[in-house]
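[1] For reference, the sequence and a predicted model appear below.
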Amino acid sequence: LGCIILARVGDVRRFSDKKRFVAYCGLDPVVESSGKGVVSRGISRKGDGVLRRAFYLAALTAIRVNPVIKRFYEEHKGKLKGRKLIIACARKLAVITWAVLYYNKPFEADE
């Protein structure tokens, strides 16, 4: 995953916030709103497909071995199902990746 991020993204500091990085990865949610309510339509898929797939596959593993992603998965299991839940985990992993690279600090699970 690290090699793919370096090759596809380069310097992560060019993304001023996590939302822009997540959108570049193609993992940002599409939300439609009207007068009556808000509906989620999945992910935008406008970003880099290689990064999106890499984070998706990394999330599949992280759900089993990473305590932070595993806890996130367990907390959201009732609300989301199947691929939507895995995509949410992939997005969480992308946000963690952005923070580690942007702030140049090692990941600490208690943050």
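    Here it is on my side, so go on.

[2] make it CA atoms for all contacts and neighbour counts henceforth
    OK.

[3] Contact partners for the residue nearest the centre of the chain?
    With distances taken as C-alpha atoms, centre = their mean, R91 lies nearest the centre of the chain, 1.3 Å away. By C-alpha atoms under 8 Å, 6 or more residues apart in numbering, the contact list for R91 reads 22, 27-28, 55.

[4] how far does the host helix or strand of T61 sit from the chain's center?
    In this assignment (DSSP states H and E), T61 forms part of helix 49-65. Relative to the mean C-alpha coordinate of its chain, helix 49-65 is positioned 9 Å out (C-alpha atoms, centre = their mean, to the nearest Å).

[5] Return the set of buried residues in the next helix or strand after it.
    Toward the C-terminus, helix 49-65 is succeeded by helix 67-76 as the next helix or strand (DSSP H and E). Under the neighbour-count criterion of 16 or more other C-alpha atoms under 10 Å, helix 67-76 has 68-70, 72-73 buried.

[6] Got another one to weigh against that:
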Amino acid sequence: IAELGDVNRFDNRAAIVAYAGLNPKIQQSGDIDGLHLKISKKGNKHLRCLLYLGAQCNYRLRKEDPLYEFTKKKRQQTQCPLSSKAAYTASAHKLLVIIYSLCKNGTLYHS
């Protein structure tokens, strides 16, 4: 949370996701629509790293947590399953949105 600073300076969750560099990078050329293949990595590198490590530790240690279920679902989806790194990155994105909403609303996390 120290890497985020005051969350009230962000208008919405898209702004805080972009600040962390976890927003999708759109690649497009000519008539081809944009593909969301990678994250932009244009934000706070330390925050992105901490969120990734938090998502990774959560998956390894907290088997009953909803974030664990989200990561597991991303890795085992039948159509286009994600690698472990991509699933952890998706979980880091979700973790950041959860942190933002908890700080913005002033509530506590209950899994």
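    Great, that's in hand. This one's a predicted model, so the numbers in the text were calculated from it and none came from an experiment.

[7] Report the TM-score for the pair.
    After superposition, the two chains reach a TM-score (TM-score structural alignment, normalised by the length of structure 1) of 0.83; 104 aligned residues with a C-alpha RMSD of 1.7 Å.

[8] what comes up buried for the helix holding T61 of structure 1?
    Residues 51-56, 58-60, 62-63 are the ones in helix 49-65 of structure 1 that count as buried (16+ other C-alpha under 10 Å).

[9] Closest one to I43 of structure 1 out of the residues you listed, please.
    R52 (10.2 Å; C-alpha to C-alpha).

[10] Would you quantify the distance from the corresponding residue of structure 2 for the closest one to D33 of structure 2?
    By TM-score structural alignment, R52 of structure 1 lines up with R48 in structure 2. In this view, R48 of structure 2 and D33 of structure 2 are 27 Å apart by C-alpha to C-alpha, to the nearest Å.

[11] The residue nearest to the centre of structure 1: helix or strand, and which one exactly?
    Counting by DSSP H and E, R91 of structure 1 is found in helix 82-103.

[12] and that helix, which stretch of structure 2?
    Matched against structure 2 by TM-score structural alignment, helix 82-103 of structure 1 falls on residues 84-105.

[13] in the matching stretch, what counts as buried?
    Neighbour counts over stretch 84-105 of structure 2 (16+ other C-alpha under 10 Å) mark 86-97, 99-101, 103 as buried.

[14] among those, which two are most distant?
    Pairwise distances across those peak at 25.8 Å for A86 and C103 (criterion: C-alpha to C-alpha).

[15] what residues are up against the residue nearest to the match of R52 of structure 1 when sequence neighbours are not counted?
    Leaving aside its chain neighbours, R48 of structure 2 sits nearest to A20 (5.5 Å; criterion: C-alpha to C-alpha, 6 or more residues apart in numbering). A20 of structure 2 makes contacts with 41-45, 47-48, as judged by C-alpha under 8 Å, 6+ apart.
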